[in-house]
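K.L.:
with the sequence up front, the predicted model follows.
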Amino acid sequence: MAKAVTEIRSLARSHTRTALNVLVAVMRNTKATPPARVAAANAILDRGWGKPTQSLGNDENALELIHRIERVIVQPDHVDAENPDRESL
C-alpha cells in the first residue's frame, strides 16, 4: 500500500509545473469568475508561502480551550464546575 501512495505522490508531483501554470492562467484570466481567480491566487500563495496560521482568539480563550481539552483527555470523568449536571465537552 505504501508503494502505491509513493507512486501516486510522485506522479502528481511530476505535474506540478503544469498545475501551477494553470492556476496562474486562471488567476490572470479577467473572464474567469472572481471566486475562481481568488481560489487560484490562494492556492498559489499556499504552495509558495504555506497556509497562514489561524489564531484561536485572545490568549485567555486559547488557554481556556487548552484547559478544557486537557480535562476531557486527562480527566474524562471531570464534571464541569459551572454546570454540575453536565459533563465537560
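P.N.:
Done, it's in. Numbers count the residues shown, from 1 in each chain.
K.L.:
can we go C-alpha only for contacts and neighbour counts from here?
P.N.:
Fine.
K.L.:
contacts only, for residue 40.
P.N.:
23-24, 26-27 (Cα atoms under 8 Å, 6 or more residues apart in numbering).
K.L.:
now swap in residue 61 and tell me
P.N.:
Taking Cα under 8 Å, 6+ apart, one finds nothing in contact with residue 61.
K.L.:
element containing it, please.
P.N.:
helix 59-74 (DSSP states H and E).
K.L.:
can you point out the buried residues in that helix?
P.N.:
68, 71-72 (16 or more other Cα atoms under 10 Å).
K.L.:
tell me the one of those nearest residue 44?
P.N.:
Nearest to residue 44 among the buried residues of helix 59-74, counting by Cα to Cα, is residue 68 at 36.4 Å.
K.L.:
tell me where the protein has helices.
P.N.:
Assigned by DSSP state H, the helices in the chain fall at 2-13, 16-28, 34-49, 59-74.
K.L.:
next one for the comparison:
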Amino acid sequence: MSDGLEDEPGVGDVYRPVARKASKARTLTEIRSIARSHTRTAIRVLVGVMRSDDATPAVRVSAANAILDRGWGKATQPLENGEDDVLELIHRIERIIVHPGSSGDGDASA
C-alpha cells in the first residue's frame, strides 16, 4: 500500500490523520477534559454505590469518601512531633524564612 493514499478514508474506513507528536501537556489537558466531561455520571455512580444495600460496607464507605473528597477536598493530616522532630524542623525553616534577621539557635520566641 504505497500508493500515497493511506491517509484518505475509503468506504467503511475510519479516517486516521498522520500521526503527530503531541506534547505531553496537551495530551494531559485533553485527558483531563475528557475525564471531567464524565463527572456527573461518575458522581451518580458513586452515589448509587454508596446507597446500594447490595454493596459491602467497605465499598459503600469508599464511595462515600470519594464523594466527600471531591466535594470538600481531602482531610488535612496533623503533623506529629515524632522521633525525627519534623515539627521542630518546620518551625526552624519558618524562623529562617520569615524572620531571617533573628538568631536561629532554637529560640522559639523569634
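P.N.:
Structure's in. What do you need? Just so you know, these numbers come straight off a predicted model, no measurement behind them.
K.L.:
residue 4 of structure 1: neighbour count?
P.N.:
Number of residues near residue 4 of structure 1 (other Cα atoms under 10 Å) recorded here: 9.
K.L.:
how about residue 95 of structure 2?
P.N.:
Neighbour count of residue 95 of structure 2, defined by other Cα under 10 Å: 21.
K.L.:
give the helix, strand or coil label for it.
P.N.:
helix (DSSP: H, G, I helix; E, B strand; the rest coil).
K.L.:
relative to residue 14 of structure 1, how far out is the residue mapped onto residue 58 of structure 2 from structure 1?
P.N.:
Using TM-score structural alignment, the equivalent of residue 58 of structure 2 in structure 1 is residue 35. Separation of residue 35 of structure 1 from residue 14 of structure 1 (Cα to Cα, to the nearest Å): 27 Å.
K.L.:
for residue 41 of structure 1, same thing?
P.N.:
On the measure of Cα to Cα, residue 41 of structure 1 and residue 14 of structure 1 end up 21 Å apart.
K.L.:
give me the more crowded residue out of those two.
P.N.:
Per other Cα under 10 Å, whichever of residue 41 of structure 1 and residue 14 has more neighbours is residue 41, with 16 against 11.
K.L.:
not counting its neighbours along the chain, what's nearest that one?
P.N.:
Nearest residue to residue 41 of structure 1 in three dimensions, chain neighbours excluded: residue 27, at 5.7 Å (Cα to Cα, 6 or more residues apart in numbering).
K.L.:
wait, the one you found touches residue 33, no?
P.N.:
No. The pair residue 27 of structure 1 / residue 33 is not scored as a contact, 9.5 Å apart, by Cα atoms under 8 Å.
K.L.:
higher neighbour count, these two?
P.N.:
Applying other Cα under 10 Å to residue 27 of structure 1 and residue 33 shows that residue 27 carries more neighbours, namely 23 against 12.
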